[in-house]
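Undergrad: With the sequence up front, the predicted model follows.
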Amino acid sequence: MNVGDHAAEAGHVPVMLGRVLELLAPAVRVTGRAPVYLDATLGMGGHAEAMLAAHPGLRLLGLDRDTVALERSAGRLAPFGDRVTLVHAVYDELPDVLARTGIDRVDAALFDLGVSSPQLDEADRGFAYSYDAPLDMRMDRTQSLTAAEVVNGYPPAELARILREYGEERFAQRIAAAIVRERERAPLDSTRRLADLVRTSIPAATRRTGGNPAKRTFQALRIEVNGELDTWRRALPAALDALPVGGRVVVLSYHSLEDRITKQVLTAQTADTTPPELPIPLPDHAPRFRLLTRGAELPSGDETTTNPRAASVRMRAAERIRAAHPGGCGGSTSHKEIS
């Protein structure tokens, strides 16, 4: 049985698994020490399990903000023993996690962004408009802010902004106004009431195309509740800083807002910043990274057929080719293994 078969039997099919393994493999073929693989969005542990199985000397640092996901992946990864360290943390907390664990760099990093399959499938989490459930949408249930607090407490203008910016919703103003009218009658506390309200708030012609009309509103609320975009703007640069020369990062994004941030950060890191008026490139301004993908890679047709949730994924990857500064993580020879 290969690792893909094992992952499927566990009830969770990791997205673009073969390509992730292919892209990260060169970064973890390190001699003389145990390489470290950061899975910053551990989820059900499918990618992590495959990486550990493929590279017997590899050690895993797995992060997730969802305590339920951590508990489940801990069981799945138990056969790998002390090669596994799991931490309850949001991925923008990586610098603090590295400091606490005594790890000064990671050789490979994966970010599989967005909501996980179990979060969507468990009705009581409130992520899905296809179930009737409390309006929750917290990836980390130890935090206080919920989707119900957003829809019932935010001012109309702020609601409209969230729907417009995070959901790219054309009818943000109409939906926000409808939410405000409805909550004045009774607090909005269920996914079904919200989904029905969104559907009746937009023109009938629009409702007939493009899938469930509540999709964009639910995406926007989820991003707001979990601070996803601001977190991602902090997290990716932090992960790049933790990579040594030869280290690699792979990012799986599921909507254009995440992918746009990824593209912007990686483009900046792969650019030569020598002032244009100078006749020759300056070594200190040379690119720190090189892209491993041409644009955003898409999943194969076969994968989207067998795993429909992979249909919207966009993959980008990069490799560090120059140290950030002398003595920094890209040039350091010291390394603290996970213990």
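TA: In hand now; what should we look at? Numbering: from 1, shown residues only.

Undergrad: use CA for all of it now, contacts and neighbours both
TA: Will do.

Undergrad: which SS class is the residue of the chain most remote from its centre?
TA: Residue farthest from the centre of the chain, counting by C-alpha atoms, centre = their mean, is Pro279 at 40.5 Å. State at Pro279, reduced to three classes by DSSP: H, G, I helix; E, B strand; the rest coil: coil.

Undergrad: Buried ones in stretch 55-62, by neighbour count?
TA: Counting neighbours by 16 or more other C-alpha atoms under 10 Å, one finds that the buried residues in stretch 55-62 are 57-62.

Undergrad: My read is that Glu303 contacts Val313, right?
TA: No. Here Glu303 does not reach Val313: they are 10.9 Å apart, not a contact under C-alpha atoms under 8 Å.

Undergrad: What distance do you get for Leu77 to Ala53?
TA: 10 Å (C-alpha to C-alpha, to the nearest Å).

Undergrad: Then Arg193?
TA: From Arg193 to Ala53 the distance is 45 Å (C-alpha to C-alpha).

Undergrad: out of everything not next to it in sequence, what's closest to the most centrally placed residue in the chain?
TA: Centroid-nearest residue in the chain, with C-alpha atoms, centre = their mean: Leu113, separated by 1.7 Å. The spatially closest residue to Leu113, leaving aside those adjacent along the chain, is Ser253, at 5.5 Å (C-alpha to C-alpha, 6 or more residues apart in numbering).

Undergrad: pretty sure the one you found contacts Ala317?
TA: No. Using C-alpha under 8 Å, Ser253 is not in contact with Ala317, being 11.3 Å away.

Undergrad: then this one, side by side with the first:
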Amino acid sequence: MEFHHVSVLPEETIEALAIVPDGIYVDCTLGGAGHAGRIAARLSPAGRLVGIDQDETAIAAAQERLAAAHCRISLVRDNFRHLPAILVAEGVHAADGVLFDLGVSSPQIDTAARGFSYMQDAPLDMRMDQRAARSAYTVVNTYTAERLTEIFYGYGEERWAKRIAAFIVEARREHPIETTGALVGIIDRAVPKEVRARGGHPAKRVFQAIRIEVNEELTILADALTAAAEVLRPGGRLAVITFHSLEDRIVKQTMRQLARGCICPPEMPVCTCGHTPLLHLIGKARAADAAECAANTRARSAKLRVAERI
């Protein structure tokens, strides 16, 4: 299957990065190279783009789509949690811009065999990096009811988390839960009929929660954003696109923390910490306009936050 992914907020993101033709830019979530292609098109032969993605399908697609780029290109199959080590290995000591386009990509959802979608029956997988040991199967079949409840509520904000977890544990006593279809059936039985009738697929939040747990999407985010800010040269930009409130909250809080000056307790009469801000926040979060949302439903929940290295 072709890796076809429509990037959200494409022009807004390029504008936010304030691209310098001879600069160095890092796309930490390469995907189908939609944003990366736009960055590369604005770079001179002296410019450089480093693209990172843990999905080998994305890397292959990006290699093809960036083949005609005039700038220097480096593509790395890895998780952005390792950003400092990746940049050291690539000889990048300072960057002019770093981009994160978070969440799951359209091709990952649309490829049934990857197990991301609750709309298609497939093996329980959900690994963005196929080399990873932990999959959705592992989570669903080995986690305790208490841990499943925590994940469903914490990562999916699912109000029926405890009941769904109990139904899963009961079902797997008979035999392992091996497919997305089987899991959807269990969730459907666990969620009361009157709740299901009010709209929205009953498995949506649970699948989101499992995916986040499998790929550790939230636990690695704050450290990765901090590492990205630290590698920026003065005037360099950090741009982050989020798709749900949990990751957006982390991005917002991390950027605010990196933009703080004094971190002394409020009762201290004089600053003694000597802490200086690393970033300057650029405007408020930006959302996709009506035209983009109509053309790409995934854009409806997207938010773009931008900051500049001081």
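TA: That came through fine. Keep in mind it's a predicted model, so treat the numbers as computed, not measured.

Undergrad: any idea what the residue nearest to Leu113 of structure 1 aligns with in structure 2?
TA: Mapped onto structure 2 by TM-score structural alignment, Ser253 of structure 1 lines up with Thr242.

Undergrad: now Ala268 of structure 1
TA: With TM-score structural alignment as the criterion, Ala268 of structure 1 matches Gln257.

Undergrad: So its match lies in a helix, does it not?
TA: Yes. According to three-state DSSP, Gln257 of structure 2 belongs to a helix.

Undergrad: residues near it, how many?
TA: For Gln257 of structure 2, the neighbour count with other C-alpha atoms under 10 Å is 15.

Undergrad: longest strand of structure 2?
TA: Longest strand in structure 2 by number of residues (criterion: DSSP state E): strand 232-242.

Undergrad: Counting neighbours, go ahead and name the busier of Ser253 and Ala317 of structure 1.
TA: Per other C-alpha under 10 Å, whichever of Ser253 of structure 1 and Ala317 has more neighbours is Ala317, with 26 against 22.

Undergrad: what's the nearest residue to the more buried one if we skip its chain neighbours?
TA: Val250 (4.3 Å).

Undergrad: Give me the neighbour count for the one you found.
TA: Here the number of neighbours of Val250 of structure 1 (other C-alpha under 10 Å) works out to 23.

Undergrad: what does Gln143 of structure 1 give?
TA: Using other C-alpha under 10 Å, Gln143 of structure 1 has 11 neighbouring residues.

Undergrad: and what of Asp140 of structure 1?
TA: By other C-alpha under 10 Å, the residues close to Asp140 of structure 1 number 19.

Undergrad: I'd assumed it was in a helix, is it?
TA: No. Per three-state DSSP, Asp140 of structure 1 lies outside any helix segment and is coil.

Undergrad: What's it aligned with over in structure 2?
TA: By TM-score structural alignment, Asp140 of structure 1 lines up with Asp129 in structure 2.

Undergrad: if I read this right, that match contacts Ala58, doesn't it?
TA: No. The criterion here is C-alpha under 8 Å, and Asp129 of structure 2 misses it with Ala58 at 10.4 Å.

Undergrad: Could I get the full set of strands for the stretch 101-250 of structure 1?
TA: With DSSP state E, counting those that start in this stretch as the criterion, the stretch 101-250 of structure 1 has strands at 108-112, 248-253.

Undergrad: Show me the one of those strands that comes nearest Leu120 of structure 1.
TA: Nearest to Leu120 of structure 1, of all those, is strand 108-112, at 14.9 Å by C-alpha to C-alpha.

Undergrad: mean shift of that closest one relative to structure 2?
TA: Following superposition, strand 108-112 of structure 1 is found to deviate from structure 2 by 0.4 Å on average (mean C-alpha distance after the TM-score superposition for structure 1).

Undergrad: ok, back up a step: contacts made by the longest strand of structure 2 with the rest, please.
TA: With contacts defined as C-alpha atoms under 8 Å, 6 or more residues apart in numbering, strand 232-242 of structure 2 is touched by 13, 16-18, 94-103, 228-229, 248, 251, 301-310.

Undergrad: what helix or strand is the alignment partner in structure 1 of His5 of structure 2 on?
TA: Aligned by TM-score structural alignment, His5 of structure 2 pairs with His12 of structure 1. Under DSSP states H and E, no helix or strand contains His12 of structure 1.

Undergrad: so who does His12 of structure 1 touch?
TA: 44, 46, 117.

Undergrad: In helices only, show me those residues.
TA: Among these, the residues falling in helices (DSSP state H) are 46, 117.

Undergrad: Can you add neighbour count and give the contacts of His12 of structure 1 back as TSV?
TA: Shown next, in TSV, are the contacts of His12 of structure 1 (neighbours: other C-alpha atoms under 10 Å):
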residue	neighbour count
Met44	28
Gly46	24
Ser117	14
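
Undergrad: about what we covered before: post-alignment, the longest strand of structure 2 versus structure 1, mean distance?
TA: With mean C-alpha distance after the TM-score superposition for structure 1, strand 232-242 of structure 2 departs from structure 1 by a mean of 0.6 Å once superposed.
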